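**Student:** Quick check, what structure comes out for this input:
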Amino acid sequence: MAERGGPETAPAAYVVRDRVPLAASRGGAALRTLRRRDGVRVLEETDGWSRVAWNEVEGWLPSDALSNVWIRISKTDRTAYVYQGGHLWRELPIDVSNTPDGDKTRRAGRLEKEEHRIPEGTFFVTRRNEDSNYYLAFVLSYPTPVHALRGLEDGLISQAQYESIVSAHREFREPPQNTRLGGLIEIHGSGSGRRRAWTRGCVALRNVHMDALWEIVEVGTPVVIEP
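**Tutor:** Okay, here's the model as predicted:
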């Protein structure tokens, strides 16, 4: 049994299922019902259960309902850094677009540079696609409210579209993919592993690396994309 840690040492995690009971004891009565992506602090782990703190309420959750995996992508390094809590688990080479510099702002024509930009910011995985044209894919939550606000101010989207995007993020749903801001930004397979530039705004990994990520990345996994 793990010893209870203080708030400065206990690892952060998040819920990866919908409507998970936070129980008073292992398998006991529910104190609260947690949603996918609700953040918790793990205090203790034993026999497939985790004692956690959520908004000052302590209780028990099944350990397999939690994850602490997150991904940091550096377009400059052309590397995906995969973390488990504060521990760096893997560094994976990525292929990027042929216009990797700058944040994505809008949908564009196939031959325009803007169409190939990789968005920057903090996202989460909205969908796992086993039928991708590029082996396997994780669809990301682009456009974010930050992109939506900029698009609204630039006249690219309507107030209703802006509110729809913000609402989707608040509820941890996939935002609209068919606005003038673009969409279907993915981390997908069939990458070269040689840090090449060829995608249309996505990040590509070798298929063997996608296999490894497929085992640990859930809907809701945070992804940070940096310049």
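**Student:** use CA for all of it now, contacts and neighbours both
**Tutor:** Noted.
**Student:** my guess is Ala148 meets Ala160, correct?
**Tutor:** No. Using Cα atoms under 8 Å, Ala148 is not in contact with Ala160, being 10.8 Å away.
**Student:** quick one: which of the two has more around it?
**Tutor:** Applying other Cα atoms under 10 Å to Ala148 and Ala160 shows that Ala148 carries more neighbours, namely 26 against 10.
**Student:** nearest residue to the more buried one other than its sequence neighbours?
**Tutor:** Nearest residue to Ala148 in three dimensions, chain neighbours excluded: Tyr162, at 5.5 Å (Cα to Cα, 6 or more residues apart in numbering).
**Student:** Unless I misread the structure, that neighbour falls within a strand.
**Tutor:** No. Using DSSP: H, G, I helix; E, B strand; the rest coil, the assignment for Tyr162 is helix, not a strand.
**Student:** Spatially, what comes nearest to the residue nearest the centre of the chain if we skip its sequence neighbours?
**Tutor:** Closest to where the C-alpha atoms of the chain average out (Cα atoms, centre = their mean) is Phe124, at 2.4 Å. Residue nearest to Phe124 in three dimensions, not counting chain neighbours: Pro222, with 4.3 Å by Cα to Cα, 6+ apart.
**Student:** all helices for this protein, in order.
**Tutor:** Assigned by DSSP state H, the helices in the chain fall at 145-153, 159-170, 207-214.
**Student:** Before we compare anything, build this one as well:
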Amino acid sequence: MMISRRSMMVGTALGLAGCSAAASQYTGPEVTRIQVLKGQRTLQLFHDRTVLKSYRFNLGFNPIGHKTQEGDGRTPEGAYRIDRRNPNSRYYLSLGISYPDRNDVAAARARGVEPGGDIFIHGTPARWMNTPDWTWGCIAVTNEDMDEIYTMVQNETKIFIYA
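**Tutor:** Just a heads-up that it's a prediction; the model follows:
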């Protein structure tokens, strides 16, 4: 049986693609929590009490204080969890943060405002690369860092965001 040159090229390309995907899988210790220090612009991935990796980031255009309503440009503060993944994000890759929680919704309703939502850890488009605090309340890392974070962090990972 003769194999065409095209079949060999397609097979080789598929094999290499498979190797590439396997190489991007994380095999280290489980990330048990994420700690975000807004004032220091440091995001840390932990396994129990051990820091596995640390990253720099940008925040929303109004970064000081807890997010209290839609459009305020703030990043929430408190204990949340990673609740979804978006491999097709317009901001490269993204991990959803479970804001707003029950307390956030109640506090916003008491003030007669919407709490907002769609808060993510995500990558940074080239046009925003050198712009500080440009998001609407998300945590923006470089695309290279997001590649790593996306493979290391699983859904339901706890995330603690501090001032």
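**Student:** Put one on top of the other, what's the TM-score?
**Tutor:** Remark: TM-score between the superposed chains equals 0.74 [TM-score structural alignment, normalised by the length of structure 2]; 134 aligned residues with a Cα RMSD of 2.2 Å.
**Student:** Just tell me what the residue nearest to the centre of structure 1 corresponds to in structure 2.
**Tutor:** Counting by TM-score structural alignment, Phe124 of structure 1 corresponds to Arg81 in structure 2.
**Student:** list the contacts for the residue nearest to Phe124 of structure 1?
**Tutor:** Pro222 of structure 1 sits next to Val69, Trp70, Ile71, Thr122, Phe123, Phe124, Val125 when contact means Cα atoms under 8 Å, 6 or more residues apart in numbering.
**Student:** Distance to Leu88 of structure 1 for these - can I get that in JSON lines?
**Tutor:** Converted to JSON lines, these look like this (distance: Cα to Cα, whole Å):
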{"residue": "Val69", "distance to Leu88 of structure 1": "10"}
{"residue": "Trp70", "distance to Leu88 of structure 1": "10"}
{"residue": "Ile71", "distance to Leu88 of structure 1": "10"}
{"residue": "Thr122", "distance to Leu88 of structure 1": "18"}
{"residue": "Phe123", "distance to Leu88 of structure 1": "19"}
{"residue": "Phe124", "distance to Leu88 of structure 1": "18"}
{"residue": "Val125", "distance to Leu88 of structure 1": "19"}
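**Student:** Spell out which two among these are the most distant pair, please.
**Tutor:** The span of these, defined through Cα to Cα, is set by Val69 and Thr122 at 14.2 Å.
**Student:** Show me which of these two is the more surrounded one.
**Tutor:** More crowded of Val69 of structure 1 and Thr122, by other Cα under 10 Å: Val69, with 24 against 17.
**Student:** The more buried one and Gly85 touch, don't they?
**Tutor:** Yes. Under the criterion of Cα under 8 Å, Val69 of structure 1 makes contact with Gly85 at 6.2 Å.
**Student:** Find residues that contact each of the two.
**Tutor:** Shared contacts of Val69 of structure 1 and Gly85 (Cα under 8 Å, 6+ apart): Ala13.
**Student:** just to revisit the earlier point, deepest in the core, which of the helices of structure 1 is it.
**Tutor:** Across the helices of structure 1, the average number of neighbours (mean count of other Cα atoms under 10 Å) peaks for helix 145-153, which reaches a mean of 19.
**Student:** Can you check which part of structure 2 that one sits on?
**Tutor:** Aligned by TM-score structural alignment, helix 145-153 of structure 1 falls on residues 102-110 of structure 2.
**Student:** quick one: the longest strand anywhere in structure 2 to helix 143-152, angle?
**Tutor:** Ranked by residue count, the top strand of structure 2 under DSSP state E comes out as strand 78-86. Strand 78-86 of structure 2 runs at 100 degrees relative to helix 143-152, counting by axes from the mean of the first three to the mean of the last three Cα atoms, to 10 degrees.
**Student:** on average, how far is strand 78-86 of structure 2 from the matching bit in structure 1?
**Tutor:** Averaged over the aligned pairs, strand 78-86 of structure 2 sits 0.7 Å from structure 1 after superposition, using mean Cα distance after the TM-score superposition for structure 1.
**Student:** Now do that strand: everything it contacts.
**Tutor:** 93-99, 101, 154-162.
**Student:** now these: which count as buried?
**Tutor:** The neighbour count (16 or more other Cα atoms under 10 Å) marks 93-99, 154, 157-162 as buried among the contacts of strand 78-86 of structure 2.
**Student:** Isn't Trp128 of structure 2 up against Trp134?
**Tutor:** Yes. Between Trp128 of structure 2 and Trp134 there is a contact at 7.3 Å, judged by Cα under 8 Å.
**Student:** Neighbour count for these two, which is higher?
**Tutor:** Neighbour count, other Cα under 10 Å: between Trp128 of structure 2 and Trp134, Trp134 has more, with 20 against 12.
**Student:** Now which residue in structure 2 aligns to Val224 of structure 1?
**Tutor:** Using TM-score structural alignment, Val224 of structure 1 sits opposite Phe160 in structure 2.
**Student:** Contacts only, for its match.
**Tutor:** Applying Cα under 8 Å, 6+ apart to Phe160 of structure 2 gives the contacts Arg33, Ile34, Gln35, Val36, Glu77, Gly78, Ala79, Tyr80.
**Student:** now with 7 Å?
**Tutor:** Shown here is Phe160 of structure 2, whose contacts under the criterion Cα atoms under 7 Å, 6 or more residues apart in numbering are Ile34, Gln35, Val36, Gly78, Ala79, Tyr80.
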